[in-house]
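Asker: Let me see the structure of the following:
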Amino acid sequence: MAILLSTKLNAMEAWRDALLAEDPGLDIRMFPDAGDPADIEAAVVWTAHDLMELRRYPNLKLMVSMGAGVDHLTRPPGPPPGVPVARLKDARLTSGMAEFVLLNVMRFHRQDLEYRAQQAARIWNELPAPDTTKRRIGILGLGELGSAAARTLLPLGFPVMGWTRNPRQVEGVETFHGADGLDAMLRRTDILVCLLPLTPDTRGVVNARTLGLLPRGAFLINAARGGHVVDADLLAALDSGQVAGAALDVFEPEPLPTDHPYWGHPKVLVWPHAASITIPSSAAPQVVENLRRAREGRPLINLVDFTAGY
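Answerer: The predicted model follows:
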């Protein structure tokens, strides 16, 4: 089985080495040097790859996405018809996202934006101490990443809530679902964390209406996809004081244009889609397991359900 590997140039060799360390017998071709297209039976790819290009490989039996999100694979033309697609559920990827959420929850909770502004102005002023038990966290999405973020925050004493499309239970988390549940959670949320998959139903979920339901002075953390946020609505909420600050790791488009207002906004923290980056050595065993299953005709793990969008 020849495997086509396609990702950012600076990560290609790390992925190749990690996959070969797991199975030295793999025949890995690094895009664009695929050799005979008929040789390629699996493709391990990220957003750098042109999905139309994959139609050149007549014997393709499996695609593996190098991340948890798969919205980039749903864009036209999409994966080749009939080719199963698997995504990653990697412990290091999950823990990295929980770290990012914790980092920014604590920055907002411990008034870091205010203290940095005071530092810039050379002001020595002690702000009132925040109470962890009164800082309510609302998480949009309680999948692998959202549940891990919740479990990281709970031991610190934060009241944690979570919203999902359908009913779901997570120990220690007050859960909500459906349209009415979303509104109910937002009204009680001091820090809103978006970790939803991007689907037609969740696109633009952070908008003027939903931001307006938050208690005045709430914060936003978005580490899901840029398409979840209506930028103009968030900027208006920041400027009015309805939202006190936002930590944003994802945007639409990416890279974030250099003239975008987020770059210079005093209440916005910007990351370059780096909240949690897949570590090849950690993810390689899962990828190789799926390659073996495809070769042997066994059921694949972590298959994408494109009807659900994840």
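
Asker: Please count neighbours and contacts with C-alpha atoms only from this point.
Answerer: Fine.

Asker: Grab the nearest non-local neighbour of the residue most central in space within the chain.
Answerer: The centre of the chain sits closest to residue 224, judged by Cα atoms, centre = their mean, with a distance of 3.6 Å. Ranked by Cα to Cα, 6 or more residues apart in numbering and with sequence neighbours excluded, the top spatial neighbour of residue 224 is residue 195, at 4.6 Å.

Asker: and the one you found, how many residues sit next to it?
Answerer: 24 (other Cα atoms under 10 Å).

Asker: Quick one: residues contacting it.
Answerer: The neighbours of residue 195, taking Cα atoms under 8 Å, 6 or more residues apart in numbering as the test, are 139, 140, 141, 142, 145, 146, 222, 223, 224.

Asker: Outside of the helix with the most length in the chain itself, list whatever touches it.
Answerer: The single longest helix within the chain, with elements called by DSSP state H, is helix 91-109. For helix 91-109, contacts defined as Cα under 8 Å, 6+ apart pick out 113, 130, 132, 135, 144-146, 148-149, 152-153, 191, 193, 219, 221, 223, 245, 247, 275-279, 282.

Asker: Can you tell me which of these end up in strands?
Answerer: 191, 193, 219, 221, 245, 247 (DSSP state E).

Asker: Could you save those residues as CSV and add columns showing distance to residue 269 and neighbour count?
Answerer: Shown next, in CSV, are the ones in strands among the contacts of helix 91-109 (distance: Cα to Cα, whole Å; neighbours: other Cα atoms under 10 Å):
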residue, distance to residue 269, neighbour count
191, 14, 28
193, 14, 26
219, 11, 26
221, 9, 24
245, 8, 24
247, 5, 22
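
Asker: is it true that the residue nearest to the centre of the chain touches residue 203?
Answerer: No. Between residue 224 and residue 203 there is no contact under Cα atoms under 8 Å: 10.9 Å.

Asker: what residues are up against residue 45?
Answerer: With Cα under 8 Å, 6+ apart, residue 45 has these contacts: 4, 5, 6, 7, 63, 64, 65, 66.

Asker: Export these to CSV and append columns for neighbour count.
Answerer: Listed next are the contacts of residue 45 as CSV, based on neighbours: other Cα atoms under 10 Å:
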residue, neighbour count
4, 26
5, 23
6, 25
7, 19
63, 25
64, 24
65, 22
66, 26
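
Asker: now the other sequence, so there's something to compare against:
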Amino acid sequence: MAIAIIIQEPKLRDKWLENFRSLAPDLDFRVWPDLGQLSDITFAITWRPPHNVFENLPNLKAIHSIGAGVNYIFETPNLPHVAILKVVDERLTHDMAQYVSHAVLNHFLKISRYQKAQLKSQWSPSRPLPQETQIGILGLGEIGAHTAQTLRKLHFNVCGYSQSPKPHLDFQTYHGKENFDLFLHQTDILVCLLPLTAQTENILNYDLFYKLRKNAYIINVGRGKHLVENDLIRAIDEQQLSGASLDVFKTEPLPSEHPFWKHEQIHITPHIASQTIPARVCKLILDNYQRQLQDLPYLNQVNQSKGY
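Answerer: Purely as a prediction, here's the structure:
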């Protein structure tokens, strides 16, 4: 049995291979495109694979993403019916909560305004109360729930929305299509932490923006395809939204001519909210491979009917 590493970008591929081999030098790693005897491969480790690569692996049992996202795997044509696995790492969860907290506080405390005032030698203090701001977390998986609890510790009012009920959470949550608008209507700062599926693509659109409170703020750390980019600019220009913080984009790197770069009310970062660290994550992935060898249930298996 062999493990295929299917990552197209050479530097990224070499970095991951080095970490895997340092942890498990005796395992048979095959590196795309030189996979050798295809029938040997039972486990694939991947990031943004080429089209149709999996259909030629007759004994493949599982495909493991090197990140938390798996939407790119489902976009692969002729995907075989095998287990799809994702990374769930406590560090990624904490990193995301830290990033979102910073984005919330930067907007809430008007830090950008004070930076501009400093350049003009202007002294104009103003300090709002966090209890007067309602933050809505769109997506209450492990990362969303942890982010919500982190913001609550900063004394913000927080509510959340998910597809299914979350009775174990000790703050206000909403679920189901019938409650979506109710969730939006009370939100001042909307944080998108959804997985990308056919149902969530383009969910951050013009209609949604006008269901939020006036001067609402958008933080998107989910996926770039969640956002209709022109709708965001339009809603800001119409003063329905006060601005946005974006860490993910439909095209990455963000093209140099993109209007987001120079928009004063849109803050962008280059997809750094939470980043996978190979030395840590490789062990998690190899643990799942060992579970395959021992015929044990995989950890962090994706529900393919939901897409996450």
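
Asker: sorry, back to before: what does the residue nearest to residue 224 of the first structure align to in the second structure?
Answerer: Here residue 195 of the first structure is matched to residue 193 in the second structure, going by TM-score structural alignment.

Asker: what about the strands in the second structure?
Answerer: 2-7, 29-31, 41-47, 62-65, 83-85, 134-138, 157-162, 172-175, 189-192, 216-220, 241-246, 266-268.

Asker: So for residue 72 of the second structure, which of the ones you listed sits nearest?
Answerer: Smallest distance to residue 72 of the second structure across the strands of the second structure (Cα to Cα): 7.9 Å, for strand 41-47.

Asker: picking that back up, can you lay out the contacts of residue 45 of the first structure as CSV showing distance to residue 46 of the first structure?
Answerer: Shown next, in CSV, are those (distance: Cα to Cα, whole Å):
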residue, distance to residue 46 of the first structure
4, 11
5, 9
6, 7
7, 5
63, 10
64, 8
65, 6
66, 5
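
Asker: Nearest to residue 258 of the first structure among these?
Answerer: Using Cα to Cα, these come closest to residue 258 of the first structure at residue 7, 23.9 Å.

Asker: In the second structure, which residues correspond to the longest helix of the first structure?
Answerer: Using TM-score structural alignment, the match for helix 91-109 of the first structure in the second structure runs over residues 90-108.

Asker: re the thing from before, can you tell me which two in the ones in strands among the contacts of helix 91-109 of the first structure are farthest apart?
Answerer: Longest span within those, Cα to Cα: 193 and 245, 12.2 Å.

Asker: list the residues that contact both of the two?
Answerer: Overlap of the contact sets of residue 193 of the first structure and residue 245 (by Cα under 8 Å, 6+ apart) consists of residue 220.

Asker: Could I have the buried ones of the contacts of helix 91-109 of the first structure as ChimeraX selection syntax?
Answerer: Restricted to buried positions by 16 or more other Cα atoms under 10 Å, the ChimeraX selection for the contacts of helix 91-109 of the first structure reads:
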select :113,135,144,145,146,148,149,152,153,191,193,219,221,223,245,247,275,276,278,279
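
Asker: Among the contacts of helix 91-109 of the first structure, name the ones in helices.
Answerer: Under the assignment DSSP H, the contacts of helix 91-109 of the first structure contribute 113, 144, 145, 146, 148, 149, 152, 153, 282 to helices.

Asker: Residue 274 of the second structure and residue 79 of the second structure, how far apart?
Answerer: 28 Å (Cα to Cα, to the nearest Å).

Asker: actually residue 44 of the second structure, not the one I typed
Answerer: 13 Å.

Asker: Which one's more surrounded, the two?
Answerer: residue 44 (24 against 14).

Asker: The more buried one touches residue 6, doesn't it?
Answerer: Yes. Judged on Cα under 8 Å, residue 44 of the second structure makes contact with residue 6 at a distance of 7.0 Å.

Asker: The first structure: which residue goes with residue 274 of the second structure?
Answerer: Looks like residue 274 of the second structure aligns to residue 276 there (TM-score structural alignment).

Asker: Quick check: the gap between its match and residue 17 of the first structure.
Answerer: Taking Cα to Cα, one finds residue 276 of the first structure at 21 Å from residue 17 of the first structure.

Asker: repeat for residue 270 of the first structure
Answerer: 31 Å.

Asker: cool, residue 284 of the first structure as well?
Answerer: Plainly put, residue 284 of the first structure is 9 Å away from residue 17 of the first structure if you go by Cα to Cα.

Asker: Between the two, point out the one with more neighbours.
Answerer: Set residue 284 of the first structure next to residue 17 and count neighbours by other Cα under 10 Å: residue 284 wins out with 23 against 16.

Asker: Quick check: chain neighbours aside, which residue is closest to that one?
Answerer: residue 19 (5.3 Å).

Asker: same deal with residue 194 of the second structure?
Answerer: residue 139 (4.7 Å).

Asker: count of neighbours near the counterpart of that neighbour in the first structure?
Answerer: Mapped onto the first structure by TM-score structural alignment, residue 139 of the second structure lines up with residue 141. Number of residues near residue 141 of the first structure (other Cα under 10 Å) recorded here: 21.

Asker: swap in residue 122 of the first structure?
Answerer: Using other Cα under 10 Å: residue 122 of the first structure sits among 10 other residues.

Asker: With residue 38 of the first structure instead?
Answerer: 13.

Asker: Just to check, it is in contact with residue 54?
Answerer: No. When contacts are counted by Cα under 8 Å, residue 38 of the first structure is not listed as touching residue 54 (11.4 Å).

Asker: related to what we said a few turns ago, wait, what's in contact with the residue nearest to residue 284 of the first structure?
Answerer: Listed by Cα under 8 Å, 6+ apart, the contact set of residue 19 of the first structure reads 26, 280, 281, 284, 285, 287, 288.

Asker: Report the separation between the spatially closest residue to the first one that is not a sequence neighbour and residue 245 of the first structure.
Answerer: This means residue 26 of the first structure. Nearest residue to residue 26 of the first structure in three dimensions, chain neighbours excluded: residue 20, at 6.3 Å (Cα to Cα, 6+ apart). Distance of residue 20 of the first structure to residue 245 of the first structure, given as Cα to Cα: 44 Å.
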